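# take this sequence and fold it.
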Amino acid sequence: MDSAASEKSIIALDSWLQTPAGRYVLAWERSRLDALTADIFGYNALQIGMPQIDTLAASRMPHKWLADTLPGRTIETPAWPVALTLDPIELPFPSQSLDLVVLPHVLEYATEPHQVLREVERVLIPEGQLIICGFNPASLWGLRQLRGRVTGTRYLPRGEQISMPRMKDWLKLLNMSVSHSHFGCYAPACRTEHWLARYAFMDRAGERWWPYFGAVYLVQAIKRVKGMRLIGPAWSRKKAKSPVAVPATNKHKEHG
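Below is the predicted model of the structure:
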């Protein structure tokens, strides 16, 4: 996807997120991201793209930024203010400077998704974490999108849907270990709120009976560094090697 097509697709995604289906996706992602980011500790967190959602709302990190990928873009209801505008294939951060990076539907509309991942891996500290949101091609929405290529009526904005196995392969090549993955939004590709509500029961059934066919997925990965092993503080090791002796008088009292 060239840069012009990428910008058009991102703008189309902005409009799509205001539809009932878009709000349905944002609600599920916000709920799941709040649960994931609340348990990730560190100092510096970055969200790239999609100002419509605050993916770091539940994060307790002291420094959090939202970076937009389109200069001059105006969002009617941004979830939080944009701190900077950047090109995701060349991040303006030092190597090993961020504890957490969140990519909500960035790779699908990026000109060079592999380079985006390489840049994210570069700026993450060892054991730093990455969360990716994506549309699942192996779903009812994916089938609808595939049919739309023939009929010309796409359900989702034009972009490259990346399957979960393919995404895991990309991360593995960068020494990123997948720790968690989640699927959601099992309702069919409906355009009205009325029909999405009628199929709400499929969200409960889908998680149990066909969990890998949700329209949206989240992947959480950890940056691994070969030859590096995390150890506890020095004082804890000393304490383990030198146990405190119990006086003999206390031992007699315990036996008594």
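# CA atoms for contacts and neighbours, from now on please.
OK.
# how close does the residue lying closest to P104 once chain neighbours are set aside sit to K253?
Distances taken as C-alpha to C-alpha, 6 or more residues apart in numbering place C133 nearest to P104, at 4.6 Å, with adjacent residues excluded. C133 is 62 Å from K253, where distance means C-alpha to C-alpha, to the nearest Å.
# could you also give me the structure for this second sequence? I'd like to compare it with the first:
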Amino acid sequence: MPHILEFHGDPHQVLREVERVLIPDGQLIVTGFNPHSLWGLRRRLQSRRNEFPVSGNYISVQRLKDWLQLLSFEVDRGNFGCYAPPCNQEHWLKRWHFMEAAGDRWWSFAGGAYLLRAVKRVHGMRLIMPPWNRKKVPGKVLTAVTQKEFEQSGQ
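Below you'll find the predicted structure:
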């Protein structure tokens, strides 16, 4: 789901629908913009909120993990990226390039975008039936033997 939750009116409903249609042990991959990053700061400070990617409603990774846990998903992996501030000019991108290399090491939580992989977990149920319907294994059956038959058998 690439950036679906930020730009949909009801992200809870989207996740509930994904949980409904996904098979057990199915994987969900979510990408989104991090509100606790320089990109999120730009969104808060910018006066024009109608241009992409500022127009979305950013959801934090922690909140998304909580939502997924409520829907019986297990967050398997996650990663952040895009540590440099968002800018359009080439010389600014070159100037801020060092932040990409240092971002994973020094401020990994502050990446502009994130990617999460979650697995749908469904707990199985096994019925344990009472032993009423089990048939008993027949054992050795004792029969009456006459003295004459006993002597003939040689025992």
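# so where is stretch 22-32 of the second structure in the first structure?
Mapping stretch 22-32 of the second structure onto the first structure (TM-score structural alignment) gives residues 124-134.
# list the buried residues in the matching stretch.
L124, I125, P126, E127, G128, Q129, L130, I131, I132, C133, G134 (16 or more other C-alpha atoms under 10 Å).
# average gap between it and the second structure?
For stretch 124-134 of the first structure, the mean deviation from the second structure after alignment is 0.5 Å (mean C-alpha distance after the TM-score superposition for the first structure).
# name the residues that touch that stretch?
Residues from elsewhere that reach stretch 124-134 of the first structure (C-alpha atoms under 8 Å, 6 or more residues apart in numbering): 29, 95-108, 120, 161-162, 216-225.
# the first structure: which residue goes with R121 of the second structure?
Alignment note (TM-score structural alignment): R121 of the second structure maps to R224 of the first structure.
# okay, now its match: neighbour count?
For R224 of the first structure, the tally of surrounding residues (other C-alpha atoms under 10 Å) stands at 19.
# residues in contact with it?
P126, E127, N175, M176, S177 are the contacts of R224 of the first structure under C-alpha under 8 Å, 6+ apart.
# 10 Å instead?
Contact analysis of R224 of the first structure by C-alpha atoms under 10 Å, 6 or more residues apart in numbering lists E121, I125, P126, E127, G128, Q129, K172, L174, N175, M176, S177.
# which among the contacts of stretch 124-134 of the first structure end up buried?
Buried by 16+ other C-alpha under 10 Å: 29, 97-108, 120, 161, 216-224, out of the contacts of stretch 124-134 of the first structure.
# which ones among those map onto strands?
98-104, 216-223 (DSSP state E).
# looking at the residues you listed, which two lie furthest apart in space?
Greatest spacing in those, by C-alpha to C-alpha: L98 and V216 (25.7 Å).
# ranges for the strands of the second structure?
Going by DSSP E, the second structure shows strands at 27-33, 73-81, 113-120.
# now the ones you listed in CSV, with distance to R43 of the second structure?
Output for the strands of the second structure, formatted as CSV (distance: least, C-alpha to C-alpha, whole Å):
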stretch, distance to R43 of the second structure
strand 27-33, 11
strand 73-81, 17
strand 113-120, 13
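# nearest to E100 of the second structure, of those strands?
Using C-alpha to C-alpha as the measure, strand 73-81 is the one of the strands of the second structure that comes nearest E100 of the second structure, at 7.7 Å.
# and the angle from the closest one to strand 27-33?
With axes from the mean of the first three to the mean of the last three C-alpha atoms, to 10 degrees applied, the angle from strand 73-81 of the second structure to strand 27-33 works out at 40 degrees.
# aligned to I4 of the second structure, what sits in the first structure?
Under the alignment defined by TM-score structural alignment, I4 of the second structure corresponds to V106 in the first structure.
# looks like its match contacts I48 (just checking).
Yes - taking C-alpha atoms under 10 Å as the definition, V106 of the first structure is a contact partner of I48 at 7.4 Å.
# list the buried residues in whichever helix in the first structure runs longest.
When the first structure is parsed with DSSP state H, its longest helix is helix 20-37. Under the neighbour-count criterion of 16+ other C-alpha under 10 Å, helix 20-37 of the first structure has 20-22, 24-26, 29-30, 32-34, 36-37 buried.
# show me what Y58 of the second structure lines up with in the first structure.
Counting by TM-score structural alignment, the partner of Y58 of the second structure is Q161.
# do you know how far its match is from V102 of the first structure?
In this view, Q161 of the first structure and V102 of the first structure are 18 Å apart by C-alpha to C-alpha.
# got it, and I48 of the first structure?
For I48 of the first structure relative to V102 of the first structure (C-alpha to C-alpha), the value is 6 Å.
# from S163 of the first structure, how far off is the residue nearest to P104 of the first structure?
Using C-alpha to C-alpha, C133 of the first structure is found at 11 Å from S163 of the first structure.
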